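A.B. asks: coordinates for the following, if possible.
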Amino acid sequence: MTPNPTPASICLLRTSAIGDVTHVVPLLRTLQQAWPDTSLTWIVGKLERKLVGDLPGVEFVTFDKAAGWAGMRAVHAALRGRRFDALLQMQVAMRSNLLSLGISADRRVGYDRARSKDLHGLVINERIPARSGEHVLDAIGSFCEPLGLKQTRVRWDIPIPDEAHAWAAEQLPGDVPTLLVSPTSSHALRNWRPERYAAVMDHAATRGWRVALIGGPSAGERAMADGVLAACQRPPLDLTGKDTLKKLLAMLGRAQLLLTPDSGPMHMANAVGTKVLGLHAASNPDRSGPYSDRRWCVNKYDEAAHKYLGKPASELPWGSKIEKPGVMDLISVDDVVERYEAAARDTGLL
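C.D. replies: Below is the predicted model of the structure:
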């Protein structure tokens, strides 16, 4: 018997958030490449399924976290009577740990002790290698290592329907160099000031770029968009609340650059090969920035560590957030304009 026989079935549990779900896709591709006959089941959030739920060769089970205990029971009912060779428990939150208790599996792979919390160690029987300094995507990719694989290639290829491409082409026609601005993170303290976004957007417009403001339909995102628009001297396209996740992927694929704080769209843009001008002060871009290329990001994380925590970032536990009021003010308009200019020159569009 081989030490690591090919599993017949694997269950992946990572329900949220959008950025982290994009990080699971390369792991999924690694499993499919190595074991094309292995049955793969992914328990994913209701919103997140709209982004990845059409990946071929995968069974999806939706977890509606807004439904509370009923949402958990629905997942357990969908999997009743089944037992997986392995469960990859890639989310350490208490809700996900409880959710995993209703999933039968011989091998239950979770995080190493340093990254465990909320009783995670009680719901697993194996752990990924203990490493520090990893990007989130690499940490998720290491979940295949206890099974005998190694993620050596990072590939997304998230399907984008033809109608999404057509819609994006209507909004952003032609080959005009385009800056998309997604100004709102789900973590409010990661957000930059509206007037600063507006200043950068005005600058890009003077350089002949098309500028479009994007975001979801929530009240908070609408309020941020309105604040940005009120401060703009050169009105951008306002596409806030008009897209879907698939349409957003298609739009990102037509743009040369995305300006955003640490957020889901950052990782979606990276997944389709679009440059990202990420704004990082509250979070460490080496851990949670755009995976493929962080050259265009503004990184004030170390400065934030000194100012708010009295020590360099190198002395903080890996993954520490510095979500303090005012932390994003460490990023100036000039900082962002400089990175925009550098990215534009690299693209050959200045």
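A.B. asks: switch to C-alpha atoms for all contacts and neighbour counts from now on
C.D. replies: Fine.
A.B. asks: buried residues, stretch 41-61. List them.
C.D. replies: For stretch 41-61, the neighbour count (16 or more other CA atoms under 10 Å) marks 41-49, 51-53, 55, 58, 60-61 as buried.
A.B. asks: run this one through as well so I can compare:
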Amino acid sequence: MKILIRLPNWLGDVVMSTAFIAAVKQLYPDALVDVIIKKELSGIAALIPGLNKIHPFSKQEYSGLGGVYRFGKSLRGEQYDLFFTLPDSISSAMMGWATGAKKRIGFGKEGGFFLLTKVCKKPVNIHRVEEYLALLEQFTGKKIDNPQVKLNAEISNPNSKRVLINLNSEAESRRMPVVKGIDLINKLTNDFPDVTFAFIGSPKDAEYVEQFVKAADKPSQFENYAGKTDLAGLANLMAESKVLLTTDSGPAHLANSVGTPTVVLFGAGNEENTAPYNKNNSTVIRAGKLECEPCVRNTCKLYGIPKCMELLDELQIINAVSLYLKHA
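C.D. replies: Below is the predicted model:
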């Protein structure tokens, strides 16, 4: 049997989808499992256990529904038996239809239901990992027990005493305000004078991160990896670090998937849906002082800046980081 899975389009969601892939491998142990992944995220697919082929998809190369159809049709020779789409868009359903897969399973939003052979009911108010698994459970009629989010990573320096910091987020409402962030990092270096702190981020985050680097009271304690690692390299860096202090973002899930403890700062996002899934080494911190929390908006309409992030308790954050450093 050959199975094709259309993965989500965001880093955190791709990481969370690894539990779905593992469940597919569990239910179909003899199947070859291939994935379609956004080209910019294809580096992370190599870290997902158990994959046969990785098909990078570029919206620039295959634009519009016509491009989606052409891409899907290019995979027709693979002769897939099953196609699962985790995004619930019509374009993803179109892609599956174009592959000629015998059975095509998805949630069928945006009218894509007529391109699928099995339309599943999308559950609400559950974690994203469990939402994906519901697709497989509804199709097979089998319950998935003990799901786990996992990526493979290499550890070249197991004795590293490094704390990673990610104050960025794609959504402005989940990003740390600069003044608040500067105060936090300076308190961290005062409390942990023997620890190396390292900023991470994508190339487009580099300018934002540089503001913290320039404002650090003790710049010698900081390294800056923003825009300097690919996704696989970032996963490896995380795997050998003691803890990641992060906003609600893709890197939080990436670190969680390779076993690195995470302290996750929540503002607009809803931790019930998108907190790192492996809870044994993850701490979620929320101020919880505003009636609008969580609003799940990408920008703050009430205050202009994400006040829910500004109100986070710095002592609580430092204590959480300290706990993981003591247990490391």
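A.B. asks: quick revisit: so which of the buried residues of stretch 41-61 of structure 1 belong to helices?
C.D. replies: 46-49, 51-52 (DSSP state H).
A.B. asks: residue 75 of structure 2 maps to what in structure 1?
C.D. replies: Under the alignment (TM-score structural alignment), residue 75 of structure 2 pairs with residue 79 of structure 1.
A.B. asks: I should have written residue 178 of structure 2 there, sorry.
C.D. replies: So, by TM-score structural alignment, residue 178 of structure 2 is matched to residue 194.
A.B. asks: burial measure for the closest residue to that match other than its chain neighbours, as a count.
C.D. replies: In space, and not counting its chain neighbours, residue 194 of structure 1 is closest to residue 228: 4.5 Å by CA to CA, 6 or more residues apart in numbering. A total of 22 residues lie near residue 228 of structure 1 under the criterion other CA atoms under 10 Å.
A.B. asks: which position in structure 2 aligns with residue 228 of structure 1?
C.D. replies: In structure 2, residue 228 of structure 1 lands on residue 212 (TM-score structural alignment).
A.B. asks: ok so that match is a helix residue?
C.D. replies: Yes: assessed by DSSP: H, G, I helix; E, B strand; the rest coil, residue 212 of structure 2 belongs to a helix.
A.B. asks: from residue 226 of structure 2, how far out is it?
C.D. replies: From residue 212 of structure 2 across to residue 226 of structure 2, the span is 12 Å (CA to CA, to the nearest Å).
A.B. asks: what range in structure 2 does the helix or strand residue 109 of structure 1 falls within sit on?
C.D. replies: Using DSSP states H and E, residue 109 of structure 1 maps to strand 104-110. Under TM-score structural alignment, strand 104-110 of structure 1 corresponds to residues 100-106 of structure 2.
A.B. asks: roughly how far apart are the residue nearest to residue 194 of structure 1 and residue 183 of structure 1?
C.D. replies: 9 Å.
A.B. asks: quickly list what's touching both of the two.
C.D. replies: 194, 197 (CA atoms under 8 Å, 6 or more residues apart in numbering).
A.B. asks: contacts only, for the match of residue 228 of structure 1.
C.D. replies: 178, 181-182, 185.
A.B. asks: rewinding a little: how about the match of strand 104-110 of structure 1: buried residues?
C.D. replies: Buried residues in stretch 100-106 of structure 2 (16+ other CA under 10 Å): 100-101, 103-106.
A.B. asks: contact partners of it?
C.D. replies: By CA under 8 Å, 6+ apart, stretch 100-106 of structure 2 touches 73, 76, 79-88, 93, 96-97, 113, 115-120, 135, 139.
A.B. asks: for stretch 336-349 of structure 1, buried residues please.
C.D. replies: Result for stretch 336-349 of structure 1 [16+ other CA under 10 Å]: buried residues 336-337, 339-341, 343-344.
A.B. asks: any chance you could list what contacts it?
C.D. replies: Stretch 336-349 of structure 1 is contacted by residues 177, 200, 203, 256-257, 275, 277, 296-298, 350 when judged by CA under 8 Å, 6+ apart.
A.B. asks: in helices, which of those fall?
C.D. replies: Short answer: the contacts of stretch 336-349 of structure 1 in helices (DSSP H) are 200, 203.
A.B. asks: can you tell me which of the contacts of stretch 336-349 of structure 1 lies nearest to residue 233 of structure 1?
C.D. replies: For the contacts of stretch 336-349 of structure 1, the minimum distance to residue 233 of structure 1 (CA to CA) is 9.7 Å, reached by residue 203.
A.B. asks: show me what that closest one lines up with in structure 2.
C.D. replies: Aligned partner of residue 203 of structure 1 by TM-score structural alignment: residue 187.
A.B. asks: could you do residue 256 of structure 1 as well?
C.D. replies: Under TM-score structural alignment, residue 256 of structure 1 pairs with residue 242 in structure 2.
A.B. asks: over to residue 126 of structure 1?
C.D. replies: Per TM-score structural alignment, residue 126 of structure 1 is aligned with residue 118.
A.B. asks: cool, residue 17 of structure 1 as well?
C.D. replies: By TM-score structural alignment, residue 17 of structure 1 lines up with residue 10.
A.B. asks: from residue 312 of structure 2, how far out is its match?
C.D. replies: Relative to residue 312 of structure 2, and taking CA to CA, residue 10 of structure 2 is found at 26 Å.
A.B. asks: more crowded one of these two?
C.D. replies: Legend: neighbour count by other CA under 10 Å for residue 10 of structure 2 and residue 312, higher for residue 312 (20 against 16).
A.B. asks: right, and that one touches residue 289 too?
C.D. replies: No: taking contacts as CA atoms under 8 Å, residue 312 of structure 2 lies outside contact range of residue 289: 9.0 Å.
A.B. asks: quick one: map residue 273 of structure 1 onto structure 2.
C.D. replies: That one, residue 273 of structure 1, aligns with residue 259 by TM-score structural alignment.
A.B. asks: count the residues that sit near the nearest residue to that match once chain neighbours are set aside.
C.D. replies: Spatial nearest neighbour of residue 259 of structure 2, excluding adjacent residues (CA to CA, 6+ apart): residue 239 at 6.7 Å. When neighbours are counted by other CA under 10 Å, residue 239 of structure 2 registers 27.
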